[in-house]
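>>> model the structure of this input:
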Amino acid sequence: MGSQDLLIERFMKFALDCNLLVKSLSKTEENRIYGRQLIRSSSSEGANYVEATAAASRKDFINDSNRARKEAKESLYWLQLIKQTNEGSSGEIESLLDEGEQL
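Here you go, the predicted model:
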């Protein structure tokens, strides 16, 4: 398995782990809003990376890679908001923040 495939797997696991986190949160209005945004951004970063690996040109590769990076930053933002509004889940969130930073 190549490094691209491993990275795609990490993106996928990150998105799935974010989804599991959101499902575990208490059902407040804030968590519903933040969680929906986190699920969107965390799944989008991997999708944009996959698009970048299949880009037809260098310009497309750069654009798709930059979009993936922007989505990754957005995921970190939503994770921070969730962390600040859900004190009991900080260990799991810290792990996701760490993985999100690495990706």
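>>> for the rest of this, base every contact and every neighbour count on C-alpha atoms.
OK.
>>> what's near enough to touch the residue sitting nearest the centre point of the chain?
For the chain, the residue lying nearest the average C-alpha position, counting by Cα atoms, centre = their mean, turns out to be S42 (2.4 Å). Under the criterion of Cα atoms under 8 Å, 6 or more residues apart in numbering, the contact list for S42 reads 11, 14-15, 18, 71-72, 75.
>>> hmm, 6 Å instead?
By Cα atoms under 6 Å, 6 or more residues apart in numbering, the contact list for S42 reads 15, 75.
>>> what ranges do the helices span in the protein?
Listed in chain order, the helices of the chain (DSSP state H) span residues 3-24, 29-53, 58-85, 90-102.
>>> following up with a second sequence; could you model it the same way so I can compare the two?
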Amino acid sequence: MRTDNVIDQRAVAFGVRIVKACRFLQENQKEFVLSKQVLRSGTAIGAMVKESEFAESKADFVHKLSIALKEANETKYWLLLLHESEYLDDSSYESVNEDCLNLIRLLVSIIKRMKCAA
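Modelled structure (predicted):
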């Protein structure tokens, strides 16, 4: 199976953005716990999208993208905690959260389409 090229590009771009945000949080805010959580889940999205490219079946493809969706939802949670605890200002949070929500929407769309095609 092959993922939609758009999801691959967006997941990589989001992963890079999360890495940079984590670096900022650790170097400037001296925040190390939540930033590691968001780093793990935020980069796992792209890793699961990449894994889905070589899925063994349609069901495996959907499963891997479903894990990416779960990671995106977890990332949304960590971003909210970082914002609510004032490590991320409103502007930064809204921007990165919107990217996360767009990834979630795209993943849901692909998963639904694949399930309907089954």
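>>> how close does the residue lying closest to R67 of the first structure once chain neighbours are set aside get to Q84 of the first structure?
Ranked by Cα to Cα, 6 or more residues apart in numbering and with sequence neighbours excluded, the top spatial neighbour of R67 of the first structure is N48, at 6.4 Å. Distance of N48 of the first structure to Q84 of the first structure, computed by Cα to Cα, to the nearest Å: 28 Å.
>>> of those two, which one has the most company?
The neighbour comparison of N48 of the first structure against Q84 (other Cα atoms under 10 Å) goes to N48, with 20 against 12.
>>> I figured the more buried one hits K70, correct?
No - with contact defined as Cα atoms under 6 Å, N48 of the first structure and K70 do not form a contacting pair (10.0 Å).
>>> I'd like to know how many residues surround S57 of the second structure.
Number of residues near S57 of the second structure (other Cα under 10 Å) recorded here: 11.
>>> quick one: map it onto the first structure.
Residue correspondence, TM-score structural alignment: S57 of the second structure in this structure matches S57 in the first structure.
>>> which position in the second structure aligns with the residue nearest to the centre of the first structure?
With TM-score structural alignment defining the correspondence, S42 of the first structure maps onto G42 in the second structure.
>>> how far away is that match from H63 of the second structure?
G42 of the second structure is 18 Å from H63 of the second structure, by Cα to Cα.
>>> same check, this time on L79 of the second structure
Noted for L79 of the second structure: a distance of 24 Å to H63 of the second structure, by Cα to Cα.
>>> swap in T43 of the second structure?
The spacing between T43 of the second structure and H63 of the second structure, counted by Cα to Cα, is 18 Å.
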